[in-house]
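1. 3D, please:
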Amino acid sequence: MQPVTPFPSRKDAAAEALRVPPHSLEAEQAVLGGLMLDNSTWDQIADRLDESDFYRGDHRLIFRAIRRLSETGKPFDLLTLAEWLEDNNQLQDAGGFAYLGVLVRDTLSAANVRAYGDIIRERAIRRDLIRIATEVADSAYDPKGRDCKQLLDDAEKSVFAIAEQGMRAQQGFSNMKELLARTVERIDILFHHDNPITGIPTGWPDFDDRTAG
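-> Just a heads-up that it's a prediction; the model follows:
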């Protein structure tokens, strides 16, 4: 007979509420400062990071501004970035010109931007897992008419969505010609294959349908 797991006490719940979600302030600052120091490092993380991966709101604003400037082919050094934020009424929310200057001043090199970006992404995934776990627990307490199978299916979809997003940091950029060649080859295999599951079945039908095993 398995021991009964006790419900968390109010003290435990209060302590849990005070826990700071996973993040790395230093990595976020190093990435933003590194990008301003060397705009060419943008190509190393453009497809690996999203503004939502940043924990702090001001850092999200700064990263979004960098992306916008990059998309228009403009530089994003201290002055141009501050000007863009000012023109869009976001400079103060992003910490002001002084904070942008601190990011540049305290970043010694842009050499490790990609590695710091991976740290940011890893922390973001952990925050997503915490969020999903909380939602799953809340659903178990209050299923709102869903049976256990539906609750499990919803939890599975949420976890798989995080896993798919996590692949972004692992894959990075792919050569376009190689990507197109693999895509065409994949389509040809699926077209001539009677069974849509061409890989190894995982046992989760929804996931197998999306990934072909």
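2. C-alpha only now, for contacts and for neighbours.
-> Fine.
3. Now the residue nearest the centre of the chain: closest residue in space that isn't a chain neighbour?
-> The residue lying closest to the centre of the chain (Cα atoms, centre = their mean) is residue 53, at 4.3 Å. Sequence neighbours aside, residue 124 is the residue nearest to residue 53 in space, at 5.1 Å (criterion: Cα to Cα, 6 or more residues apart in numbering).
4. Look at the one you found and say how many residues are nearby.
-> Applying other Cα atoms under 10 Å, we find 24 residues neighbouring residue 124.
5. can you tell me the helix or strand for it?
-> Per DSSP states H and E: residue 124 is located in helix 113-141.
6. which residues touch the next helix or strand after that helix?
-> Counting by DSSP H and E, the next helix or strand C-terminal to helix 113-141 is helix 148-171. Helix 148-171 is contacted by residues 47-49, 118, 121-122, 125, 128-129, 132, 136, 139-140, 143, 207 when judged by Cα atoms under 8 Å, 6 or more residues apart in numbering.
7. Counting neighbours, which of those comes out on top?
-> residue 121 leads those on contacts (other Cα under 10 Å) with 25 neighbours.
8. That residue against residue 53, yeah?
-> Yes - if you go by Cα atoms under 8 Å, residue 121 and residue 53 touch, sitting 5.9 Å apart.
9. Ignoring the adjacent residues along the chain, who's closest to residue 30?
-> That would be residue 107: by Cα to Cα, 6+ apart, it lies 5.8 Å from residue 30.
10. these two touch, right, the one you found and residue 35?
-> No - judged on Cα under 8 Å, residue 107 makes no contact with residue 35 at a distance of 9.8 Å.
11. Greatest separation within the contacts of helix 148-171: which pair is it?
-> Spatial extent of the contacts of helix 148-171 (Cα to Cα) is set by the pair 47 and 143 at 36.6 Å.
12. Second chain to compare with the first, below:
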Amino acid sequence: MAEVIRIAESASEPAPQALPQNVEAEAALLGALMIDNRLVEDVQLKLRPDHFFEPLHGRIYEAILRMTDANRIANPVTLRPLFEADEAIKDVGGPAYLAQLTGSGAAVIGARDFAQQIYDLALLRALIGVGRDLVEGALDTSEDVAPLAQIERAETDLYKVAEAGGAEGRALSFGEAAKASIRNAEAALNRGGGLTGITTGLSGLNGRIGGLQRSDLIIVAGRPGMGKTALATNMAFSTALRFVQDQADGIETVKAAGAPIAVFSLEMSAEQLVTRVLSEQSKVTAEQIRTGNLSHQEFASFARAAGDLQSLPFYIDDTPGLTIAALRARARRLKRQKGIGLVVVDYLQLLQGSGKGSAGDNRVQEISEISRGLKQLAKELDLPVIGVSQLSRAVEQREDKRPQLSDLRESGSIEQDADIVLFVYREEYYLRAHEPKHPIPGDPIEVFSAFEEWEAKHSQVAGMAELIIAKNRHGGTGKERLRFEGRFTKFSDPADEQRLPEMRT
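-> Next up is the predicted model:
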């Protein structure tokens, strides 16, 4: 093993301070893999070629993986032709080095331990790299100083290191998956209302989708004026309020139907968003709050609502122009610090992509990157993510203005990445836009008839909304009828007689 020791010494010489490494363990593992190719199955899921400190060892490991993947034997004889021209192997005695690696058959016994140590040391080197980059960036003042951006970048890099050190992926047996399914069904039974996830605050919607499920991306979309932001905010508030109630009732966090929530509000300020919530709870309109045109009793109601909700686990980030990478870094931080269980993004078209593409890249590709990033965030943090989305103007060109999946603006992969797509539609909005002339005495009978017909239609839809479930990976699609109080931007379940008939597809 003299050559192995020489590799270790030469590899560590250029560095002013030796990085964490164990070249002997790398050599022992490679020897074990060449002696018994079946060991490859045990280590390849976790260990990559770049985890090896010595580049030559990384190339040998990669060659072993390629050969075993092709169902070929990987040993010193079959690997020799691949390394005859390798300059690094010439420094340690040529291709005969491969045979020397297999000199100790005892290494087979400790192969898994060697692999784990190599992996752990690689993580430590990655951590050192993040630290060095952070120090160098903080010391470099030659460009515009942006410490917050550097912190976010460091958090992202640290999370990647932590993520790489997570548990290995594994296949679940049918029995294990069945147990998880039974636990979900039991949770739904105990919570009532068909809830297997966290509540939306709307009984009808909960019954359709079982609540908001972990790792799901839920898109709430609609044309301007439909109330899509209000709906997403209503659901977020209900989730946070239910968490407080469950805590007061002594329900364990893992069994709670609510959760702390984070709203990334790229359109409205935190103050505007909170004003909406307080308006809904105090029954004082946002206009009255903004203008101060309210009575002492109304102000007392508003202040009381603010006091009651002061400790609500409802966190708002209203930083404009966030990139998808920055949003993910901030969401991870809130998950770690506040234990959030739901993320709301309002709205996803205001997010920016990574900016790595060329200037010619179109907006559709950027939106695809953003929707894919939100879905990845939902899976990484194991929580539902609600993305508010705009719809294209194609809706306005049709006689029936109910949205369709094809109306998702710059859709790219939004429809593909989403687990659930909800469209908000209020016929009242369009009827008001086409309100006919109020008849006066002396007008033709046609004017009276047109206004009476419009008035009859308006009375049927006034204060109501349709929630169209256009996509649902967990069940059927259809429609839910909701009440909408425009003065307080509040959605709620309608009275029973106002419910739409069952429409499942």
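13. Would you pull the TM-score for this pair?
-> The TM-score (TM-score structural alignment, normalised by the length of the first structure) is 0.75; 191 aligned residues with a Cα RMSD of 3.6 Å.
14. Would you check the span in the first structure matched by the strand or helix carrying residue 276 of the second structure?
-> Per DSSP H and E: residue 276 of the second structure is located in helix 270-282. Under TM-score structural alignment, helix 270-282 of the second structure has no counterpart anywhere in the first structure.
15. Could I get the full set of helices for the stretch 351-500 of the second structure?
-> For the stretch 351-500 of the second structure, applying DSSP state H, counting those that start in this stretch gives helices covering 363-381, 414-417, 427-433, 445-461.
16. Does the longest one pack against any helices or strands, and if so which?
-> If you count contacts as 3 or more Cα pairs under 8 Å, 6 or more residues apart in numbering; DSSP states H and E, helix 363-381 of the second structure packs onto strand 217-222, helix 324-338, strand 385-390, helix 414-417.
17. any chance of these in a markdown table, with distance to residue 301 of the second structure too?
-> What follows is these, written out as a markdown table (distance: least, Cα to Cα, whole Å):
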| stretch | distance to residue 301 of the second structure |
| --- | --- |
| strand 217-222 | 31 |
| helix 324-338 | 29 |
| strand 385-390 | 30 |
| helix 414-417 | 41 |
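18. Looking at the alignment, what corresponds to residue 52 of the first structure in the second structure?
-> Using TM-score structural alignment, residue 52 of the first structure sits opposite residue 50 in the second structure.
19. Please name the residues that touch its match.
-> Going by Cα under 8 Å, 6+ apart, residue 50 of the second structure touches residue 58.
20. do residue 263 of the second structure as well
-> Residue 263 of the second structure touches 236, 314, 315, 316, 317, 343, 344, 345, 346, counting by Cα under 8 Å, 6+ apart.
21. Now do residue 159 of the second structure against residue 337 of the second structure, distance only.
-> Residue 159 of the second structure is 14 Å from residue 337 of the second structure, where distance means Cα to Cα, to the nearest Å.
22. Compare these two (neighbour count), which wins?
-> Between residue 159 of the second structure and residue 337, residue 159 has the larger neighbour count (other Cα under 10 Å), namely 15 against 9.
23. Quick check: that one vs residue 244 of the second structure, distance?
-> Distance from residue 159 of the second structure to residue 244 of the second structure, by Cα to Cα: 29 Å.
24. what ranges do the helices span in the stretch 201-350 of the second structure?
-> For the stretch 201-350 of the second structure, the helices defined by DSSP H, counting those that start in this stretch cover 203-209, 228-248, 270-282, 286-291, 296-308, 324-338.
25. Please pull up the equivalent of residue 213 of the second structure in the first structure.
-> Residue 213 of the second structure maps onto residue 189 in the first structure, by TM-score structural alignment.
26. Tell me, how many residues neighbour its match?
-> Residue 189 of the first structure: 13 surrounding residues under other Cα under 10 Å.
27. Same check on residue 15 of the second structure?
-> Neighbour count for residue 15 of the second structure, taken as other Cα under 10 Å: 9.
28. And what about it, helix, strand or coil?
-> With DSSP: H, G, I helix; E, B strand; the rest coil as the basis, residue 15 of the second structure sits in coil.
29. Name the SS class of residue 106 of the second structure, please.
-> helix.
30. And the match of residue 52 of the first structure, how far from residue 166 of the second structure?
-> Counting by Cα to Cα, the gap from residue 50 of the second structure to residue 166 of the second structure is 17 Å.
31. what's the answer for residue 232 of the second structure, then?
-> Residue 232 of the second structure is 32 Å from residue 166 of the second structure, by Cα to Cα.
32. Same question for residue 423 of the second structure.
-> On the measure of Cα to Cα, residue 423 of the second structure and residue 166 of the second structure end up 37 Å apart.
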